[in-house]
Every structure is written in C-alpha cells, then in structure tokens.
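Enquirer: coordinates only, sequence not included:
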C-alpha cells in the first residue's frame, strides 16, 4: 500500500528540494572537525532523507529534487529528478525554480537539505500561503533562509543575491519586497552547518533520522 499522500484540493504548490549527493568531502565540510568527512556525509544523508520524507508527507502537486550528483539508496520514490545548473548558488537556485516551473506552471516552494527538523505542517503552511501571497519566506538562524516559495518564479528575484553571507536572508527578503511582492514569513529554523547546530537541531527533533545518527556518532 502506498504511503504517499494523494493529490487533493489541499495540494496547492510544487515542492522543490535542492541538494548535493552526500559524498564525503563534498557535503557538510564545516562539521569536520569534530566529525570525519565520512561521518559528516552520513549526517548529511540523514538530514536529506528526513527532508525528503517530510516533503513526501506533504500534499503537493509535484515533488522535485534538483540534485548535484547521483541519486542513491537515500532517495525515496515519488520525486522527479532534475540536475542542478549554474556555478554560483544564486544561479543554481534560480535555475531550479525555472526548471521546476517548466515542468508544471504552478507555484513552487523550495527547501534545502540543511533542516532535518522541517515538518509536513510547516511545508503545508508554506504551500497554502502562496494562495494569498506572492512569496513565502523562511528565515534561518544564521542569517540565511531555509525556505523560499514563489507563486510566479522569476530568476531576477534570485540572481545576484549574495549567498553564504550573514545577511543573505535580509538581501533576499529586500529583493522580494522591492519587486512589490506580498511576502508571508514562516518561523525561523536552524540550518545544520557546524557541530553546535547539529546538536541543537537534534535536540529539537529527537525522533528524526538525523538525531539518531548524531547520537550513534557521539557515543
């Protein structure tokens, strides 16, 4: 029996996940030390799996994974896979929105692989918000953002926004507001970047795959 939610009237947007294949030395490098590159990749894989399963449990018109790398055993069924395009992160985000929009001309909600504590309720709230707002924005504790939803994705809303900057979220929100868009803001979440973030997120969401892996590695 399928565990995927059926497409119903509650499904108001596509959900897009942008992620890297969890390969040692390519993901979560700021977790090293105290973790080895292999352990950091294992944590990244768990965080990505948690994120993908939260998306699966959320009503959506389509679920898309924009992937840098190759899919593995961590990928559940139910996703359309597209390659990432572009060099800088702003270019890759803009391309992922554009490519997803070409697949289906519907609103798009994007998340990354850094918030394993994300829940279907938060994702559903983001999708629903796009029925009454032009954009939805989820700020991150490090000054970035963990979610961005757009009713009418436009590359110009992302291209040139400085990424991996303490004020990335502020710059992105300013870009949306200068474009005259109405924006609904979601609660702030913590991205997993360093070991302290990992401990904080695991404590917040102790039943996630991510928390279980962290407990095992911390023994």
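Expert: Noted; the coordinates are in hand. Since the model is a prediction, treat every value here as computed from it, not as a measurement.

Enquirer: For the rest of this, base every contact and every neighbour count on C-alpha atoms.
Expert: Will do.

Enquirer: all strands for the protein, in order.
Expert: Under the criterion DSSP state E, the chain carries strands at the ranges 14-20, 63-68, 80-83, 108-111, 135-139, 145-150, 183-185.

Enquirer: I'd assumed residue 62 was in contact with residue 17.
Expert: No. Distance between residue 17 and residue 62: 11.3 Å, which falls outside the contact criterion (Cα atoms under 8 Å).

Enquirer: could you dump the strands of the chain to JSON lines with distance to residue 168 and mean neighbour count?
Expert: Putting these into JSON lines (distance: least, Cα to Cα, whole Å; neighbours: other Cα atoms under 10 Å) gives the following:
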{"stretch": "strand 14-20", "distance to residue 168": "17", "mean neighbour count": "23"}
{"stretch": "strand 63-68", "distance to residue 168": "21", "mean neighbour count": "22"}
{"stretch": "strand 80-83", "distance to residue 168": "24", "mean neighbour count": "15"}
{"stretch": "strand 108-111", "distance to residue 168": "15", "mean neighbour count": "26"}
{"stretch": "strand 135-139", "distance to residue 168": "10", "mean neighbour count": "25"}
{"stretch": "strand 145-150", "distance to residue 168": "7", "mean neighbour count": "25"}
{"stretch": "strand 183-185", "distance to residue 168": "15", "mean neighbour count": "17"}
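
Enquirer: this is the other structure I want to compare:
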C-alpha cells in the first residue's frame, strides 16, 4: 500500500559552484573557472530534472549561497559543518516521511532513472533506495523513514563507500532496492563520458564549449 502518493521529499546536496572550491580534480585540463562552470551546469541540470519528478517538497542542501542557476520550486537550507557523512545525516534529519537524496555530480540523471523510487508504491515501511556510483560511492540514497544514524560514521569518498553504506542499510533490516549505477563527474574523462550520455543538457553544452580541442590555444571557443 502506498505511503507517499505525492512521492518522496527530494534532497539535493551541493556546493556553490565557486572557482577553486568545486570540481578541483578537473584542473587540469580545465581552469578553476571552467571547472566551476561545469559544476554549475551539472547542478542546473540536476535541479531541472528533479522539477519533473513528482514530489511534495524539494530541498537544496547547499554549502554556499544560491545563484541564478537555482530555479523556483526549491527550499534552500545550509549544510552543517563536519564530514560528508554528517552533512548527509543532517539533511535527512530535517525531513519526515520518505526522502530521496541525490548529489550534483550526475547531470545525466533523468526522471525515468528515478521512476522506480518515485512512484506511488515505492515507499512501504522499511524500504531504502540506493543508487551506486561507478567509482564505488553512491549518487542516490533514499529512506522511507529518515534515519541519520544509518549514515553517520560511514567513510565517504573512498572506493568502499557504497558497499559500506549499503551494508549499513541491510544490517538495519531495511529492504534495499537498487537504482541504476551512474558515473560521477570527477575527472576530465568522467566529464566527457557524462556529457555524451546526455547530449541535450546544459552540462553537455558547457563541456562542448570548454573541453580541450585541437584549435590554437588548446581550447574550443
């Protein structure tokens, strides 16, 4: 039986796209300003996609300040301090009922990819949704009943992060369902593959404009 006819609360955890503070592994070949432009495009694509997903509430959990990339339809709350596990846990602590969190690093995301976790029958008690990332982390985490304790203490940004987080959910007795694996944008190779996966998005357009090319100066302009 459905417990959330309107879908889950949608959380996006993100950093303000400031040069030198986001996507630093893209530099080089991209400059800090170009890396920030790619981060902004990825975030804009993600936020636009979630506007097309049924949800009673959409929340941007932001480190930094909102900018013109933020569309209407989102509440904005600041990230707490501490490691990523604490920041994710705090994001869940601010919610009630089914809640699905995604990051800003998968602009190839579509409503269809999220459909299994956003339908009217997707959230019986004890359900969790987990979207693995190809680098060993995760791009989505959903809980029918928000439990910050299920995230706290999980080591983040390691090749074992996804495995350990999924194990934590299972050890809590949750029914863990999988979303498709996606590739995060961390390196220049990631950026090229992700841009190709969604050629009509803002990220793909920014990548086509900024990616290194054979023209003089080493850039396509």
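Expert: All right, it came through fine. Given the structure is predicted, the values throughout are model-derived calculations rather than measurements.

Enquirer: before we move on, back to that, export the strands of the first structure to CSV and append columns for distance to residue 102 of the first structure.
Expert: Converted to CSV, the strands of the first structure look like this (distance: least, Cα to Cα, whole Å):
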stretch, distance to residue 102 of the first structure
strand 14-20, 12
strand 63-68, 12
strand 80-83, 11
strand 108-111, 11
strand 135-139, 18
strand 145-150, 14
strand 183-185, 23
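
Enquirer: Out of those, which is closest to residue 193 of the first structure?
Expert: Taking Cα to Cα, strand 145-150 is the member of those nearest to residue 193 of the first structure, at 12.2 Å.

Enquirer: counterpart of the closest one in the second structure, which residues?
Expert: Counting by TM-score structural alignment, strand 145-150 of the first structure pairs with residues 138-143 of the second structure.

Enquirer: again, but for stretch 106-115 of the first structure
Expert: Here stretch 106-115 of the first structure aligns to the second structure at residues 97-106, judged by TM-score structural alignment.

Enquirer: Start and end of the matching stretch, how far apart?
Expert: Counting by Cα to Cα, to the nearest Å, you get 25 Å between the two ends of stretch 97-106 of the second structure.

Enquirer: so the lengthiest helix in the first structure aligns onto which residues of the second structure?
Expert: As assigned by DSSP state H, the longest helix anywhere in the first structure is helix 37-56. Alignment of helix 37-56 of the first structure against the second structure: residues 32-51, by TM-score structural alignment.

Enquirer: What is the burial count for the aligned partner of residue 188 of the first structure in the second structure?
Expert: When the structures are aligned by TM-score structural alignment, the residue of the second structure matched to residue 188 of the first structure is residue 181. The tally of other residues near residue 181 of the second structure (other Cα atoms under 10 Å) stands at 18.

Enquirer: The alignment partner in the second structure of residue 210 of the first structure: what's its closest spatial neighbour, skipping adjacent residues?
Expert: Residue correspondence, TM-score structural alignment: residue 210 of the first structure in this structure matches residue 203 in the second structure. With Cα to Cα, 6 or more residues apart in numbering as the criterion, residue 203 of the second structure has its nearest non-adjacent residue at 4.7 Å, and that residue is residue 41.

Enquirer: Now do the helices in the second structure.
Expert: For the second structure, helices defined by DSSP H occupy the ranges 32-50, 84-93, 111-118, 161-171, 188-197, 202-210.

Enquirer: Please identify the most buried of these.
Expert: Burial of the helices of the second structure is given as mean neighbour count (mean count of other Cα atoms under 10 Å); helix 32-50 ranks first at a mean of 23.

Enquirer: Report the contact partners of the match of residue 188 of the first structure.
Expert: Taking Cα atoms under 8 Å, 6 or more residues apart in numbering as the contact definition, residue 181 of the second structure lies against 131, 132, 133, 134.

Enquirer: so what's the third one up against?
Expert: Pointing back at residue 133 of the second structure there. Listed by Cα under 8 Å, 6+ apart, the contact partners of residue 133 of the second structure are 139, 162, 181, 182, 183, 184.

Enquirer: Distance of the fourth one relative to residue 11 of the second structure?
Expert: What that stands for is residue 182 of the second structure. Counting by Cα to Cα, the gap from residue 182 of the second structure to residue 11 of the second structure is 18 Å.

Enquirer: Spatially central residue in the second structure, please.
Expert: With distances taken as Cα atoms, centre = their mean, residue 103 lies nearest the centre of the second structure, 1.5 Å away.

Enquirer: ok, now how distant is it from residue 205 of the second structure?
Expert: Distance, residue 103 of the second structure to residue 205 of the second structure, by Cα to Cα: 20 Å.

Enquirer: what does residue 66 of the second structure give?
Expert: When distance is defined by Cα to Cα, residue 66 of the second structure is 22 Å away from residue 205 of the second structure.

Enquirer: ditto for residue 7 of the second structure
Expert: Using Cα to Cα, one obtains 31 Å as the distance from residue 7 of the second structure to residue 205 of the second structure.

Enquirer: How about residue 148 of the second structure?
Expert: As defined by Cα to Cα, residue 148 of the second structure lies at a distance of 37 Å from residue 205 of the second structure.

Enquirer: got a list of contacts for stretch 211-219 of the first structure?
Expert: When contacts are defined by Cα under 8 Å, 6+ apart, stretch 211-219 of the first structure is touched by residues 39, 42, 43, 46, 198, 199, 201, 202, 203, 205, 206.

Enquirer: Tell me who's in contact with the fifth one.
Expert: Under the criterion of Cα under 8 Å, 6+ apart, the contact list for residue 198 of the first structure reads 192, 214.

Enquirer: Alignment lookup: it to the second structure.
Expert: With TM-score structural alignment as the criterion, the equivalent of residue 198 of the first structure in the second structure is residue 191.
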